[in-house]
Structure formats: C-alpha cells, structure tokens
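J.: coordinates for the following, if possible.
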Amino acid sequence: MIKVSVLYPNSESATFDMGYYRATHLPLVAELVGEALVSAHADLGIAGGAPGEAPAYIAMGHLVFESVESFQKSFGPHQGEILADLTNFTNTQPTVQISEIIQ
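T.: Predicted structure coming up:
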C-alpha cells in the first residue's frame, strides 16, 4: 500500500477552505480515480512543534492506493481536472510525496 500525501505549505498569506476541500475536492478526486482509491482523509494544521509556532502546512490530504502504478494509472488521466480545482480552495502550491505504508 502507498500513501499520496499532498502538503499545502503555510505562510502569512496562505488560505485554505477545508469545507470545500472535504465536501467537493476529495469527492471529486474519489469519483475520478474510482475504485483504485482505497481511502482518503484530510488534516488541518493547527500548530508547529514549539509553543506558539505556526504549522508548517496549513493542510494535508492523504490518498491511499494499492501501488504507485495503481495511483498513476487512475490519477494520470484526470490530473488536469484535479489540479484545476486547486484555485477553488487554496492559494498555495502543494508538494506531493508518495510513501510506502509500513505496518
């Protein structure tokens, strides 16, 4: 299993609409990639590691797939539509990391 983490960096000017992300963007991604998506969830950054420190990421999205190949095959054809939706909920440029889930 792999996890695709989409990390939205925090800054003084960063905006993120978690309501839109959860109600519209994640369901859009799920619909487009279909059964290849095992699960999805979102995290809202609330603090950094030190007292009073801002979170490094304003939000994160996590998508679980069986394999990198499964992700690429299901996501690739819809990448343009998915990325075009970013401006509806954030003004940041996300970073993507693919990780192997170790249990």
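J.: drop to CA atoms for contacts and neighbour counts, all remaining ones
T.: OK.
J.: quick check: the closest residue in space to residue 46 that isn't next to it in sequence vs residue 89, distance?
T.: Among residues not flanking residue 46 along the chain, residue 55 sits closest, at 5.9 Å (CA to CA, 6 or more residues apart in numbering). Going from residue 55 to residue 89 by CA to CA, to the nearest Å gives 18 Å.
J.: what does residue 56 give?
T.: 18 Å.
J.: and for residue 96?
T.: 17 Å.
J.: who's in contact with the most centrally placed residue in the chain?
T.: Centroid check for the chain by CA atoms, centre = their mean gives residue 61 as the closest residue, at 2.7 Å. Counting by CA atoms under 8 Å, 6 or more residues apart in numbering, residue 61 makes contact with 5, 6, 7, 40, 41, 42, 43.
J.: next up, for comparison:
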Amino acid sequence: MVRITTLYQNTEGAHFDFDYYVDTHLELIRQRMEGAGLVGMEVIKGMSNPDGSPAEHLCIFHIYFTTLEAGLRGIEQHGEEFAADIVNYTNIEPQVQIGAVVHRYTAS
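T.: This next block holds a predicted model:
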C-alpha cells in the first residue's frame, strides 16, 4: 500500500476552508479515484506543536492506494481538475510526498 500526503503549511495570511475541502473537494477525489486503487483518505487539521506554538501545517491529507502506479494513473488523468479546485478552499501552495506504508497499527 502507498500513501500520498499533501501538506498545507501554516504561514502568515494562510486560510483553509475545511468544510469545502471535506464536503466538496474530497468527494470529487473519491468519485474520480475509486477506480484507481483508492483504499482510503484521511484529513488531519493542525492544532499545535507539542510546545503549544501554532501547528506547522493547517492541514495534512493522506490518500492511500493499492499501488503507486494505480494512484499515479488516476492523478495523471484527473490532476488538472483537482488542482483547479484548490483556489476554492485555500491560498496555500500544497506540498506532496509519496511514501510506502511499511507498518500500520490500528487499535481495536
């Protein structure tokens, strides 16, 4: 399983509309990527650093795919549509990181 992470850095003047992101943007992604090996998605809203200072990222988004190739095919096919929607929820330029999930623990 692979995880593609999108990070939205918390900088001065940054804004992020979580309602639009979750209700509209992620629904668009889900609809387009279901046939591309989509396993799941997760949205993290930054709260703070351990020392109480503002979180480094306003939002961190994880999307999981069965294989990197499947995910990248879907992104290649629909990426322009996803990118065009960014202005509707943030003024932050996203950073993307791709990683292989080597271990995952979920408490029952």
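J.: next, the TM-score between them, please.
T.: The TM-score (TM-score structural alignment, normalised by the length of structure 1) is 0.94; 102 aligned residues with a CA RMSD of 0.9 Å.
J.: shouldn't residue 35 of structure 1 be within a helix?
T.: Yes. Assessed by DSSP: H, G, I helix; E, B strand; the rest coil, residue 35 of structure 1 belongs to a helix.
J.: after the longest helix anywhere in structure 2 comes which helix or strand?
T.: When structure 2 is parsed with DSSP state H, its longest helix is helix 68-84. Scanning forward in sequence from helix 68-84 of structure 2 by DSSP states H and E, the next helix or strand is strand 95-100.
J.: quick one: that next one to structure 1 mean distance?
T.: By mean CA distance after the TM-score superposition for structure 1, the fitted strand 95-100 of structure 2 averages 0.5 Å away from its aligned residues in structure 1.
J.: got the contact list for that strand?
T.: So strand 95-100 of structure 2 is contacted by 1, 2, 3, 4, 5, 6, 7, 8 (CA under 8 Å, 6+ apart).
J.: quick one: the first one and residue 67 touch, right?
T.: Spelled out, that is residue 1 of structure 2. Yes. Using CA atoms under 8 Å, residue 1 of structure 2 is in contact with residue 67, at 5.7 Å.
J.: next, count neighbours for the nearest residue to residue 21 of structure 1 once chain neighbours are set aside.
T.: Using CA to CA, 6+ apart and skipping residues adjacent in sequence, the residue nearest residue 21 of structure 1 is residue 89, 6.4 Å away. Residue 89 of structure 1 has 16 neighbours, counted by other CA atoms under 10 Å.
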